[in-house]
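**Student:** all I have is the shape, not the residue letters:
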């Protein structure tokens, strides 16, 4: 099996400020881990407080509309997506970049960022899957 195109993915992950990324087959076999998972806390809904808990609730309520799926994990936001029913990935980055005047504006900014990031990664992975 041809390895994932790290040389193409890495500049995208760096440009978007991704801290940690995992790419795997749908069956669970990890294809690539990139970055450092240490700063990413294990998801614990009981640790959510105030606005963070509200934001997590908003993301979950929008789950059916949002591709990719987004989760707040401490100071980090994670997005998960599936490409071509073959590869799944999770990307984590700091949320501090999204300071804004209102929660609605912040959600809009985060969603736009996540959509751009996932589109860039999806394009690389779709090319990789097509070449296999």
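**Tutor:** Everything's here; your move. What you are looking at is a predicted structure, and each value in this text was computed from that prediction instead of being measured.
**Student:** when you work out contacts or count neighbours from here on, use the C-alpha atoms and nothing else.
**Tutor:** Fine.
**Student:** what's the distance between the closest residue to residue 76 other than its chain neighbours and residue 88?
**Tutor:** Nearest residue to residue 76, sequence neighbours excluded (C-alpha to C-alpha, 6 or more residues apart in numbering): residue 94, at 4.3 Å. Distance, residue 94 to residue 88, by C-alpha to C-alpha, to the nearest Å: 21 Å.
**Student:** structure B:
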């Protein structure tokens, strides 16, 4: 039951690798970078390692180029499948009573779902 309420567990993510490194990017939660040669079990996330910043930058750029070349076109219109009531149901447990009006206004203003979720997370920390 807890996994169903863990938004990071269900967030969209993408992974790429080369001969030595594996990079994982997610819409929610932190990115990950593994040195598969030194750590084949992927137990040490090295995304913050200054020595690997050139590798991380290269892999992020390669991922962006691949996404631009292969990803679907993003529609210009707001996706109305997610009603304000549906969005509120997703975030209400994270919103303290004093912030309810503010979050409902964000929903009414069509703030994107990832931005809304990230903001609500900061309220519950």
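**Tutor:** Looks like it arrived, so ask away. Predicted model, so just to flag it, every value in this text is computed and none were measured.
**Student:** what would you report as the TM-score here?
**Tutor:** Here the TM-score for the pair of chains, by TM-score structural alignment, normalised by the length of the second structure, is 0.29; 59 aligned residues with a C-alpha RMSD of 4.6 Å.
**Student:** the residue nearest to residue 76 of the first structure: neighbour count?
**Tutor:** Applying other C-alpha atoms under 10 Å, we find 18 residues neighbouring residue 94 of the first structure.
**Student:** over to residue 118 of the second structure?
**Tutor:** Residue 118 of the second structure, neighbours per other C-alpha under 10 Å, totals 13.
**Student:** quick check: buried residues in the biggest helix by length in the first structure?
**Tutor:** Secondary structure of the first structure per DSSP state H: the longest helix is helix 103-131. Under the neighbour-count criterion of 16 or more other C-alpha atoms under 10 Å, helix 103-131 of the first structure has 106-107, 109-111, 114-115, 117-118, 121-122, 124-125 buried.
**Student:** cool, stretch 105-122 of the second structure as well?
**Tutor:** In stretch 105-122 of the second structure, counting by 16+ other C-alpha under 10 Å, buried: 106-107, 116-117, 119-120.
**Student:** inside helices: which ones of those residues?
**Tutor:** Counting by DSSP H, these place 106-107, 116-117, 119-120 in helices.
**Student:** nearest to residue 23 of the second structure, of those?
**Tutor:** Of all those, residue 117 has the smallest distance to residue 23 of the second structure: 23.6 Å, by C-alpha to C-alpha.
**Student:** who's in contact with the host helix or strand of residue 86 of the second structure?
**Tutor:** Assigned by DSSP states H and E, residue 86 of the second structure belongs to helix 84-91. Helix 84-91 of the second structure has contacts (C-alpha atoms under 8 Å, 6 or more residues apart in numbering) with 104, 107-108, 113, 117, 120.
**Student:** just the strands from the first structure, written as ranges.
**Tutor:** Per DSSP state E, the first structure carries strands over the ranges 18-25, 30-35, 69-73, 76-83, 87-94.
**Student:** from residue 119 of the first structure, how far off is the residue lying closest to residue 92 of the first structure once chain neighbours are set aside?
**Tutor:** Nearest in space to residue 92 of the first structure, with sequence neighbours left out and distances taken as C-alpha to C-alpha, 6+ apart, is residue 78 at 4.3 Å. Separation of residue 78 of the first structure from residue 119 of the first structure (C-alpha to C-alpha): 15 Å.
**Student:** also residue 20 of the first structure?
**Tutor:** For residue 20 of the first structure, the distance to residue 119 of the first structure - C-alpha to C-alpha - is 17 Å.
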